[in-house]
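S.K.: Have a look at this prediction, sequence included:
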Amino acid sequence: MSNLFSSLRATATALDALQRSAAASENNVTNASTPGYARQRIQLKSLEFNSAGGLTGGVSAGGLISSRDQYVEESVRQQSSKLGQAQETSIQLTGVDSAFNLNDSTGIAPNLDKLFT
């Protein structure tokens, strides 16, 4: 009787693994055109087979694995941060540049000349 229950348990874990794999595939198809989405898959693990010990083997579902590269993701975050800092610096320096405009009669150089003449 225990072999029957072991077989049923192995079948149940295999069906669970199949269901989770199908759900991950469905999620991949649904989000295929979503910007920034990375494909996911279920890691399948083999179960030990030992007929004397009552282990029927089979397959079980492991964790969800994303196809994203963590190094690349972190690099993109860092570069986006640097871009934001550079853009803000450019905005701030544009105001300073207009105050020190050397090619115009309203800049600091002509006004200093007027002050000392």
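M.R.: Here it is on my side, so go on. Numbers count the residues shown, from 1 in each chain.
S.K.: C-alpha only now, for contacts and for neighbours.
M.R.: Will do.
S.K.: I figured A61 hits L44, correct?
M.R.: Yes. The criterion here is Cα atoms under 8 Å, and A61 meets it with L44 at 4.8 Å.
S.K.: shared neighbours, those two?
M.R.: A17 (Cα atoms under 8 Å, 6 or more residues apart in numbering).
S.K.: ranges for the strands of this structure?
M.R.: Counting by DSSP state E, the chain has these strands, from start to end: 40-50, 55-66.
S.K.: In a markdown table: those strands, plus distance to A17.
M.R.: As requested, the strands of the chain are exported to a markdown table (distance: least, Cα to Cα, whole Å):
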| stretch | distance to A17 |
| --- | --- |
| strand 40-50 | 7 |
| strand 55-66 | 4 |
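S.K.: Alongside the first one, take a look at this:
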Amino acid sequence: MTVEIEDKGRNCGSIGMGNGTWFTILDIPGVENLFNTQKTNDPIDCTRSKARKLADLIEAWEPPDHWFTGIGKSEGKALLIAFLRNCKGFRTHRYHRGFGPFLLNPL
């Protein structure tokens, strides 16, 4: 399965990623204070303010080598930070493998 993050304001294109990539984001210290989730891929409805805070957490964090293997950890980190800083908040959606709109890291 994959997880898609979609801009509520529809200004930014959606980003799809594998569960492992998404769960790694949810494991970043401080993320547990932003979302009421127990590291699942259940839908999240995130405000613009929380999206900016998540961007700050990701920016200060060093991703593991395996993260965003499809495009590389630096590119994946930059892509997510740009999305989170420019979106109007986001929603997450689950997709079965192969059905996401833009798949960066299958599986």
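M.R.: Thanks, I have the structure now. Here the structure is a predicted model, which is why all the values come from computation and not from measurement.
S.K.: Any idea what the TM-score is?
M.R.: Here the TM-score for the pair of chains, by TM-score structural alignment, normalised by the length of the second structure, is 0.20; 36 aligned residues with a Cα RMSD of 4.2 Å.
S.K.: before we move on, which element is the nearest residue to D45 of the second structure once chain neighbours are set aside in?
M.R.: Distances taken as Cα to Cα, 6 or more residues apart in numbering place R91 nearest to D45 of the second structure, at 4.6 Å, with adjacent residues excluded. R91 of the second structure belongs to strand 90-95 when elements are defined using DSSP states H and E.
S.K.: and the residue nearest to D45 of the second structure, how many residues sit next to it?
M.R.: Counted by other Cα atoms under 10 Å, the residues lying close to R91 of the second structure total 15.
S.K.: if we can go back for a sec, and the strands of the first structure, which is most packed in?
M.R.: Scoring the strands of the first structure by mean neighbour count under mean count of other Cα atoms under 10 Å gives strand 55-66 as the most buried, with a mean of 16.
S.K.: hey, which helix is longest across the second structure?
M.R.: Secondary structure of the second structure per DSSP state H: the longest helix is helix 73-86.
S.K.: show me the contacts for T30 of the first structure.
M.R.: T30 of the first structure touches nothing, counting by Cα under 8 Å, 6+ apart.
S.K.: What distance do you get for it to T56 of the first structure?
M.R.: 35 Å (Cα to Cα, to the nearest Å).
S.K.: Mind telling me what element the closest residue in space to I81 of the second structure that isn't next to it in sequence is part of?
M.R.: Leaving aside its chain neighbours, I81 of the second structure sits nearest to A55 (4.9 Å; criterion: Cα to Cα, 6+ apart). Taking DSSP H and E as the criterion, A55 of the second structure maps to helix 48-59.
S.K.: Pull the contacting residues for the closest residue to L47 of the first structure other than its chain neighbours.
M.R.: In space, and not counting its chain neighbours, L47 of the first structure is closest to G57: 4.6 Å by Cα to Cα, 6+ apart. Counting by Cα under 8 Å, 6+ apart, G57 of the first structure touches A10, S46, L47, E48, F49, N50.
S.K.: Many thanks, I have nothing further to ask.
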